[in-house]
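K.L.:
Structure of the sequence below:
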Amino acid sequence: MVSADQARHLQRSDPLYTLGNAVAAVMTMLTLRDTAPRPWLLAWLMLMLLATAGHGWMAWRQRGPIDAPAQHLRHATRMSALNGVLWAAGVLLVFPGADYAHRALLMVLLSGLATGAMFALAVHLPALCALYLPVVASVVAAALGNGGPARWPVAMLTLVWLALALVSARQLQATLIGSFRNRHSAAVLAADLQVQKDVAVALGQSRSRFLAAASHDLRQPVHALSLFVSALQQRPPEHEALRLLGHVRNTVDGMGAMF
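P.N.:
Next up, the predicted model:
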């Protein structure tokens, strides 16, 4: 049940996440075009756009109800891994030839991409890790291989960021899954309440039918008793008997008024 909710969440997040990924790739190409050979950058951008378009096309084909949630989650993880590898290739392509300003700009772009990915993919941590790990590994490798004085701080800060991001993603996933479970519990409770309401209505109808039948069954002997009293009152009884018959008549009339 939870896996189906996870798959639906990924499905709803796909369009915006796919668009954001394409925009980030284009911005990276435009802002860092002088940090690497132009043909390589164009080839990388084409691969990114092709992968993004392919993911969007498959997401469009799979729109609607999800019949196999586990398969959908595995597909999301594979696509995230492909996306992560492509972004890692982009980092290794532009990082070595970039100055500190362009590297900082690259880190800002990657941070924005990672933030958007967290909200889209945190519901299924394997998909998020499949994106994060290649990118972080490429940043650390590029920083350490650069040989500059800031290589260790950059590498360490990147790893610290990864740890904090995964902790935040885990908390976000717990919140989302908790909301899914609460929604299912509320639905089950509502169904139980509806069943109990139906039972109560059925019992009320049965009681009404029973009282109607009992009233009919009791009305007949009371009516017969009233006829007997009327017949006795028409005969010339003694004074004491007449008084008692009057009491009986009052009692019969009172019982008849109850029906």
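K.L.:
C-alpha only now, for contacts and for neighbours.
P.N.:
Fine.
K.L.:
Scan the chain for its longest helix.
P.N.:
helix 151-234 (DSSP state H).
K.L.:
so what secondary structure elements neighbour that one?
P.N.:
helix 2-31, helix 125-146, helix 239-257 (3 or more Cα pairs under 8 Å, 6 or more residues apart in numbering; DSSP states H and E).
K.L.:
Now with 6 Å, please.
P.N.:
helix 125-146 (3 or more Cα pairs under 6 Å, 6 or more residues apart in numbering; DSSP states H and E).
K.L.:
Taking helix 2-31 as reference, get the angle to the helix it packs on.
P.N.:
Inter-element angle recorded for helix 125-146 and helix 2-31: 30 degrees (by axes from the mean of the first three to the mean of the last three Cα atoms, to 10 degrees).
K.L.:
what's the angle from helix 125-146 to helix 151-234?
P.N.:
Using the same axes, to 10 degrees: helix 125-146 against helix 151-234 is 170 degrees.
K.L.:
so who does the spatially most central residue of the chain touch?
P.N.:
Geometric centre of the chain, nearest residue: residue 180, 4.4 Å, by Cα atoms, centre = their mean. Under the criterion of Cα atoms under 6 Å, 6 or more residues apart in numbering, residue 180 has no neighbours.
K.L.:
to compare against the first, here's another:
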Amino acid sequence: MNETEIEQRITFEALVPHFEKMREWAFFTTLVPITVVVVMWSQVDQWMLLGWLLLVLAGIGARFVLTTAYHRQAVHYQNARKWHVRLLMMSVYLGGLWAIAVFAFYVPDSPPHQIFIITLSVTLGVGSITSGTYWLPLYFVYGVPILTALLIRFALMGTLPFAALVLMMMFALLASFSFAKKLNMLVRSEMRLRLESADMTHKLEVKSEELQDAVYAKSRILATASHDLRQPLHALSLFIDALKQSDSPAESARIFRRIDLSMESMRKLFDALFDMSRLDANVVQPELSHFDIAQCLAELRDEFAAKAEKKQLRLIVHARSDAVWSDQALLERILRNLIENALRYTRSGGVLLTARRRKATILIQVWDTGIGIPQESQNKAFAEFQQLERPSDEQDQGLGFGLAIVRRLCNLLDYPLELHSKVGKGSIFSVEVPVGEIASSQVQHDGSNKPSWHASGQCIVVIDDDMNVLNAMETLLASWQFDVIAAPSLTEIQDQLRTSDRRPDLILSDLSLNGADNGIEAINSLRNQYGDPGIPGILITGSTGTEQLKLAEESGLKLVQKPVRPASLRSIIQHHLSATTPLSDVTV
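P.N.:
Sure thing, here's the model as predicted:
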């Protein structure tokens, strides 16, 4: 709650009892002007008295109507200002009428009537300090005009006693003003303290609920991950056992394909967990660029074409060539998750990808003819682990992180995200992305001009304290014709490098190593050893810890999450080696 809201709430809560009091005392406040008319009937023009009385009674009646309506309406601090202004106008009106009465009904030749008017004005003026306690402007527009009118009337008398009374009235006016201000400050400060305390208590309660939700979410992660990871692991163990007993090449090839599918399922689950961890750790930093959204959607269509065809669904793109200003990798991840979600829950029909300009933004939408999302479930659609009824033929269920990642990435990029859905009709997911510059988005998408690499004996250093992983990496890289030097620690790697007299062309290191070492320090130590900070380094980790992910992000090194697909690893190695390999060593 900001300062303006606090002031609004203080004024609102201070005036709530005042509105109630004005309504309850409306009848008794009519007795005062009637008493004035009765007392002054023989001293002042009677028509003037009656006219003044009618005006005052009209003001009191209007204030009663106002306070009654306020009592019946659902007024809260955010919409109370108009009611406060109306009450203030009523006070201006009545304060002005009483100031006129004090000035006009003062009888110089009748001491009893003088005393009556003086007593009445002082009582009304000083008594209005209580209104100022609720809201100081109420005192300024009601009590101050009455006392000022009396002061001016004394000044017009022109005698020494009245001049003394003028000085005394000025002192009384200043004293009452100071007292009203201090009393108002005291009341408001107490209310501020109470509101801030209540607000702090509410924030603590919300924080406590968030922490409880976080603990519950972690428990659900463990429970869900444990279940969903056991499925491909169980299938994998069965396939491996079947492979051992297979004598048929065709059967072995079929089992290998099944093994690959199980591995792919596990990778997707780990990728989802890793993405959520990186977003939780706030280590994902957008890298904005201009690129063609139509080309981007076309590539995503090609990527999912086989899956759509397998389910006999149409996958269509409707977009004109237009530039967007975004992080292409993150935007593609958003759209990829939306497309996967659409294909997963669509039994017939298809999925449509559209992009159209809206002034300064491009509206990107993913339409599907799927099962739809019930209205009561749409607010929870982007929460973790929220999964709809899965079609019976759908095996790739996942952890339910897809839409949660979409929401977090949209929040990170500050993109509006909307969902419209009807059960049995389908869903529309909409994302708005800033417009980019056409000239800056002219990027060559033809892969024929990209250089390809060959190992040609390049030396890759591998550091991993898990011997199974170390042996597997050494075997894989050697099969790609690399010269591999592998060891479980930095010290052993340094010893082997001295013996072999080789200089590393690339360093692959696990982020977490035994002892005090970590992969960042290992890579930097080897760079210092050879006096070359440009030696490419890649971190590979199975950790999802926030601190470790932040440390890796700050290092500037490429971070790869285990398990990594061999094709992805090869692509990453290619990128790092081609960035440092002389043109003469690159084949095209």
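K.L.:
tm score of chain vs chain?
P.N.:
Superposed pair, TM-score by TM-score structural alignment, normalised by the length of structure 1: 0.69. Supporting alignment: 213 aligned residues with a Cα RMSD of 3.1 Å.
K.L.:
what are the ranges of the strands in the stretch 401-550 of structure 2?
P.N.:
417-422, 426-434, 459-463, 483-487, 506-510, 537-541 (DSSP state E, counting those that start in this stretch).
K.L.:
which bit of structure 1 covers the second one?
P.N.:
The aligned range for strand 426-434 of structure 2 in structure 1 is empty, by TM-score structural alignment.
K.L.:
Tell me which helix or strand the residue located most distally from the centre of structure 2 sits in.
P.N.:
Each residue of structure 2 has a distance to the centre, and by Cα atoms, centre = their mean the biggest one is for residue 109: 74.0 Å. Assigned by DSSP states H and E, residue 109 of structure 2 belongs to neither a helix nor a strand.
K.L.:
Tell me how far it lies from residue 44 of structure 2.
P.N.:
12 Å (Cα to Cα, to the nearest Å).
K.L.:
thinking again about what came up before, with respect to residue 145 of structure 2, which of the strands of the stretch 401-550 of structure 2 lies nearest?
P.N.:
strand 417-422 (56.2 Å; Cα to Cα).
K.L.:
packing partners for that closest one?
P.N.:
strand 426-434.
K.L.:
from the middle of its chain, how far away would the strand it packs on be?
P.N.:
Using Cα atoms, centre = their mean, to the nearest Å, the mean C-alpha position of strand 426-434 of structure 2 is found 18 Å from that of the whole chain.
K.L.:
elements contacting that strand?
P.N.:
Short answer (3+ Cα pairs under 6 Å, 6+ apart): strand 426-434 of structure 2 packs on strand 361-368, strand 417-422.
K.L.:
which residue in structure 1 lines up with residue 192 of structure 2?
P.N.:
By TM-score structural alignment, residue 192 of structure 2 lines up with residue 181.
K.L.:
Just give me the neighbour total for its match.
P.N.:
For residue 181 of structure 1, the neighbour count with other Cα atoms under 10 Å is 15.
K.L.:
Also residue 430 of structure 2?
P.N.:
Residue 430 of structure 2, neighbours per other Cα under 10 Å, totals 21.
K.L.:
shouldn't it be in contact with residue 365?
P.N.:
Yes - between residue 430 of structure 2 and residue 365 there is a contact at 4.4 Å, judged by Cα atoms under 6 Å.
K.L.:
Confirm that residue 114 of structure 2 sits in a strand.
P.N.:
No - applying DSSP: H, G, I helix; E, B strand; the rest coil, one finds residue 114 of structure 2 to be helix, outside a strand.
K.L.:
Quick check: closest non-adjacent residue to the counterpart of it in structure 1.
P.N.:
Matched to structure 1 by TM-score structural alignment, residue 114 of structure 2 sits across from residue 103. Take residue 103 of structure 1 and drop its neighbours on the chain: the residue closest to it by Cα to Cα, 6 or more residues apart in numbering is residue 95, 6.3 Å away.
K.L.:
Can you give me the distance of that neighbour to residue 34 of structure 1?
P.N.:
In terms of Cα to Cα, residue 95 of structure 1 sits 11 Å off from residue 34 of structure 1.
K.L.:
Those two: which is more packed in?
P.N.:
Between residue 95 of structure 1 and residue 34, counted using other Cα under 10 Å, residue 95 has the larger neighbour count: 23 against 14.
K.L.:
separation between that one and residue 144 of structure 1?
P.N.:
On the measure of Cα to Cα, residue 95 of structure 1 and residue 144 of structure 1 end up 11 Å apart.
K.L.:
Where in structure 1 does the helix or strand that contains residue 552 of structure 2 fall?
P.N.:
Using DSSP H and E, residue 552 of structure 2 sits within helix 546-555. The counterpart of helix 546-555 of structure 2 in structure 1, using TM-score structural alignment, is absent.
K.L.:
Could you give me the buried positions within that helix?
P.N.:
Residues 546, 548-549, 552-553 are the ones in helix 546-555 of structure 2 that count as buried (16 or more other Cα atoms under 10 Å).
K.L.:
before we move on, back to that, and the longest helix of structure 1 with helix 239-257, angle?
P.N.:
Computed by the same axes, to 10 degrees, the angle between helix 151-234 of structure 1 and helix 239-257 is 150 degrees.
K.L.:
What lines up with residue 190 of structure 1 in structure 2?
P.N.:
Counting by TM-score structural alignment, the partner of residue 190 of structure 1 is residue 201.
K.L.:
ignore the last one, residue 78 of structure 1
P.N.:
Match for residue 78 of structure 1 (TM-score structural alignment): residue 89.
K.L.:
Report the secondary structure element holding its match.
P.N.:
helix 81-104.
K.L.:
Compare that helix with structure 1 and give me the mean distance after superposition.
P.N.:
Its matched residues in structure 1 lie on average 1.7 Å from helix 81-104 of structure 2 after superposition (mean Cα distance after the TM-score superposition for structure 1).
K.L.:
what's in contact with that helix?
P.N.:
141-142, 145-146, 149, 153.
K.L.:
Equivalent analysis for stretch 160-175 of structure 1, please.
P.N.:
122-123.
K.L.:
now the strands of the stretch 401-550 of structure 2 as CSV including distance to residue 7 of structure 2?
P.N.:
Shown next, in CSV, are these (distance: least, Cα to Cα, whole Å):
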stretch, distance to residue 7 of structure 2
strand 417-422, 34
strand 426-434, 36
strand 459-463, 61
strand 483-487, 66
strand 506-510, 55
strand 537-541, 51
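K.L.:
So for residue 70 of structure 2, which of those strands sits nearest?
P.N.:
strand 417-422 (37.6 Å).
K.L.:
And the closest one, how far out from the chain middle?
P.N.:
For strand 417-422 of structure 2, the distance to the chain centre is 19 Å (Cα atoms, centre = their mean).
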